[in-house]
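A.B. asks: this one's sequence-less:
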């Protein structure tokens, strides 16, 4: 019996040793997988931060170029405000990075986490409304040109103030809404994979419903702009053809560029919904860090912006430099017509003189007021409704209430008859201020 008992004891010991060995191997495998998962999460967080920082650095450079560069067409305030909104939108996702709490095992405080969760919830509505403001301004300009509507300066100013302030109102509304619930339920504030959120209570549902509604309305407005431009270009009247020609390459490229961004925005909304329904979809969350740099690419690929940054690489003709104001970038009070000097001996000197006059003209106020003079010949002279500056027989720059374009025509054609065939802009009869 003793050998049998000793055999059973040794067998039990061997089984226990095997069990301990297997448990240790399993524990090491789990620890290894956990380390790999944490390393992957760390890399994804760094990619998230890098994408946000790329837009945070690039957008201020673009804004400074559009505002201060002399050879860049002056953009409408709604476009600049759209870039400012997306620059501001890069700050809340980077709050943990600025505080040094963006990598485990560091944990942010409750107040910092609540602040980030509230501001992150206000970014989608703010960005959607800012983009809608750009499209609404384009719609109003196209409508006024199409229907020949005269708008008072007070109405223009009030409309612009509403368009510029509405994104920030949407941001504050939804941020306060999330902050209120987060303060009442502090236990629901937690750190997600990339940023803090207020879990539960279906708080994100109103945010995304509002954002999706604004994006769909923006898409409908853009479709109306494209349809109106196409309809006016298809009609046979001369004024309609002038309207369509002024909405040619530069304007339509801008419209289609913004339409592409609208599709990208819809993809972002879908990614947001997917990240909420399935939190394990990390790629959908990474898409939320790409819009700031995408906005930079949309506006930085304009020809005048690229030529301002790379003057030694890109050569554009003189017509492209002067034809820089589009129907989406100007207000009604800025639409004017002017022509070049015939006395210049060469094409280059005529273009340089024209660009100098255009630079002075582009300093006119964006909203309301009387249109400023474009050359020394107009100082102290009241402009009648049909007044134009005719100085050239070979080249003329026209802005048939829309954009400035350079056209050449035969010397046998009477330039004054050609100018009279276009619809004149209604100028203020008041004496214009000095340049």
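C.D. replies: In hand now; what should we look at? Everything numeric here is computed off the predicted structure, so don't read it as measured data.

A.B. asks: switch to C-alpha atoms for all contacts and neighbour counts from now on
C.D. replies: OK.

A.B. asks: so which residues of the protein form strands?
C.D. replies: 189-191, 196-198, 338-339, 395-398, 405-408 (DSSP state E).

A.B. asks: need the ones you listed in CSV (columns: mean neighbour count and distance to residue 105).
C.D. replies: What follows is these, written out as CSV (neighbours: other CA atoms under 10 Å; distance: least, CA to CA, whole Å):
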stretch, mean neighbour count, distance to residue 105
strand 189-191, 19, 12
strand 196-198, 25, 15
strand 338-339, 22, 66
strand 395-398, 23, 64
strand 405-408, 15, 60
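
A.B. asks: now those strands in a markdown table, with distance to residue 212?
C.D. replies: As requested, those are arranged in a markdown table below (distance: least, CA to CA, whole Å):
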| stretch | distance to residue 212 |
| --- | --- |
| strand 189-191 | 25 |
| strand 196-198 | 20 |
| strand 338-339 | 44 |
| strand 395-398 | 40 |
| strand 405-408 | 38 |
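
A.B. asks: structure B:
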């Protein structure tokens, strides 16, 4: 029988288990798992493989790292569901043949072991810092490339190697620090660890932890927005300078990739803002579902570029005759720019 404070006294649920405060349903749970799992096991690995194997596609290390980060996110969600499904199987003696349905149908059943639940919560809590840091690294790399093009500086071999490595490891440092912090807080307060409090995953009820996560992630998102706006300003100034000299912007600057990065950056900003809101005031399943679409959005935005589509559907494109083009320099104001600026 349910009590007034949301706990139960029945054998199915211990009295100290928090009431499920997220109003989700069976279909939303299935959608959450599918949206996280299919990109990490098919879409993103395929996109990464195409870029790595094609000699005609060039992308920055920060972009490739972002793909890896979102693959890890999907893998963690799958690992989380597998661990809990195995636990449920041992409790209910149910076959593994319909794992998703079992997971969806038993979300109000017996709580998993505290350490297992804490492990899941630590991984899930580490996802927003890792993904937001990876997005910031990609936007920062784009900003530096655009600024270098605007200032007329040439990229030299070995330029920014240390910075590149710092950008690559930063997301994983953010993940590790968050996992450690969550594990320490959860281990110190086992009664605050619960799966039933959240609908999609285990959580730790600790305001200082979630408040700190919110502030840090919000700072990262703010830095991302500032860099994106700054990048747009640089691109606008560069475009105006080109037009004043009688040049054609589309023939000198390849804007496709920067525009896609900016669009994805704003999407991640909105999604992660909703996700952080769900940590502090978890009621609606919409924030969790919103952030679960991010990997699919990555595939749609970056997997539909012309060079990638040509590599995927190579049999549909006839090879064009090779033309010898002598690269020329165009003087723009005080800058001397090549005939084509490609920002990757």
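C.D. replies: Done, it's in. Predicted, not measured: the structure shown is a model, and the values here were computed from it.

A.B. asks: overlay the chains and give the TM-score.
C.D. replies: The TM-score (TM-score structural alignment, normalised by the length of structure 2) is 0.74; 290 aligned residues with a CA RMSD of 3.1 Å.

A.B. asks: that older thread, for residue 77 of structure 1, which of the strands of structure 1 is the nearest?
C.D. replies: Taking CA to CA as the criterion, strand 405-408 is the member of those that comes nearest to residue 77 of structure 1, at 22.2 Å.

A.B. asks: so which bit of structure 2 is that closest one matched to?
C.D. replies: On structure 2, no counterpart of strand 405-408 of structure 1 exists by TM-score structural alignment.

A.B. asks: which residues touch the residue most central in space within structure 2?
C.D. replies: A centroid search over structure 2 (CA atoms, centre = their mean) returns residue 131, at 4.1 Å, as the residue closest to the centre. Residue 131 of structure 2 makes contact with 66, 69-70, 171, according to CA atoms under 8 Å, 6 or more residues apart in numbering.

A.B. asks: in structure 2, which spans are helices?
C.D. replies: In structure 2, the segments counted as helices under DSSP state H are 26-38, 44-53, 61-92, 99-105, 114-151, 161-188, 207-244, 249-252, 256-280, 286-292, 294-302, 306-312.

A.B. asks: in a markdown table, list the ones you listed along with distance to residue 194 of structure 2.
C.D. replies: A markdown table is the format used below for the helices of structure 2 (distance: least, CA to CA, whole Å):
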| stretch | distance to residue 194 of structure 2 |
| --- | --- |
| helix 26-38 | 17 |
| helix 44-53 | 31 |
| helix 61-92 | 13 |
| helix 99-105 | 16 |
| helix 114-151 | 7 |
| helix 161-188 | 10 |
| helix 207-244 | 15 |
| helix 249-252 | 54 |
| helix 256-280 | 14 |
| helix 286-292 | 17 |
| helix 294-302 | 26 |
| helix 306-312 | 43 |
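
A.B. asks: which one of these lies closest to residue 336 of structure 2?
C.D. replies: helix 114-151 (9.2 Å).

A.B. asks: which part of structure 1 matches that closest one?
C.D. replies: Using TM-score structural alignment, helix 114-151 of structure 2 pairs with 110-147 in structure 1.

A.B. asks: cool, and stretch 287-301 of structure 2?
C.D. replies: Stretch 287-301 of structure 2 falls opposite residues 284-298 of structure 1 when the two are matched by TM-score structural alignment.

A.B. asks: one step back: which one of the contacts of residue 131 of structure 2 sits closest to residue 243 of structure 2?
C.D. replies: Out of the contacts of residue 131 of structure 2, the one with the shortest distance to residue 243 of structure 2 is residue 66. That distance is 34.0 Å, counting by CA to CA.

A.B. asks: map the closest one across to structure 1 for me.
C.D. replies: Across the two structures, residue 66 of structure 2 finds its equivalent in residue 82 of structure 1, going by TM-score structural alignment.

A.B. asks: which one is that match nearest to, not counting chain neighbours?
C.D. replies: Nearest residue to residue 82 of structure 1 in three dimensions, chain neighbours excluded: residue 130, at 5.4 Å (CA to CA, 6 or more residues apart in numbering).

A.B. asks: surely the one you found and residue 162 touch.
C.D. replies: No - taking contact to mean CA atoms under 8 Å, the distance of 10.9 Å between residue 130 of structure 1 and residue 162 leaves them out of contact.

A.B. asks: between these two, which one's more packed in?
C.D. replies: Taking residue 130 of structure 1 and residue 162 together and counting by other CA atoms under 10 Å, residue 130 has the greater number of neighbours (27 against 12).

A.B. asks: map residue 235 of structure 2 onto structure 1.
C.D. replies: Residue-level alignment of residue 235 of structure 2 against structure 1, with TM-score structural alignment as criterion, gives residue 229.

A.B. asks: distance of that match relative to residue 252 of structure 1?
C.D. replies: Between residue 229 of structure 1 and residue 252 of structure 1 the distance is 9 Å, computed by CA to CA, to the nearest Å.

A.B. asks: can you check residue 245 of structure 1 too?
C.D. replies: Distance, residue 245 of structure 1 to residue 252 of structure 1, by CA to CA: 10 Å.

A.B. asks: distance between stretch 159-166 of structure 2 and the chain's centre?
C.D. replies: Taking CA atoms, centre = their mean, to the nearest Å, the mean C-alpha location of stretch 159-166 of structure 2 is offset from the chain mean by 22 Å.

A.B. asks: residue contacts, the counterpart of residue 202 of structure 1 in structure 2?
C.D. replies: The criterion is TM-score structural alignment: under it, residue 202 of structure 1 has residue 208 as its aligned partner in structure 2. Going by CA under 8 Å, 6+ apart, residue 208 of structure 2 touches no other residue.

A.B. asks: about what we covered before: quick one: which of the contacts of residue 131 of structure 2 has the most company?
C.D. replies: Scoring the contacts of residue 131 of structure 2 on neighbours with other CA under 10 Å, the highest-scoring entry is residue 171 at 25 neighbours.

A.B. asks: in structure 2, what sits opposite residue 264 of structure 1 in the alignment?
C.D. replies: Under the alignment defined by TM-score structural alignment, residue 264 of structure 1 is paired with residue 267 of structure 2.

A.B. asks: quick one: contacts for that match?
C.D. replies: Residue 267 of structure 2 makes contact with no residue under the criterion CA under 8 Å, 6+ apart.

A.B. asks: the one 4 residues further on now?
C.D. replies: When contacts are counted by CA under 8 Å, 6+ apart, residue 271 of structure 2 touches 287, 290-291, 294.
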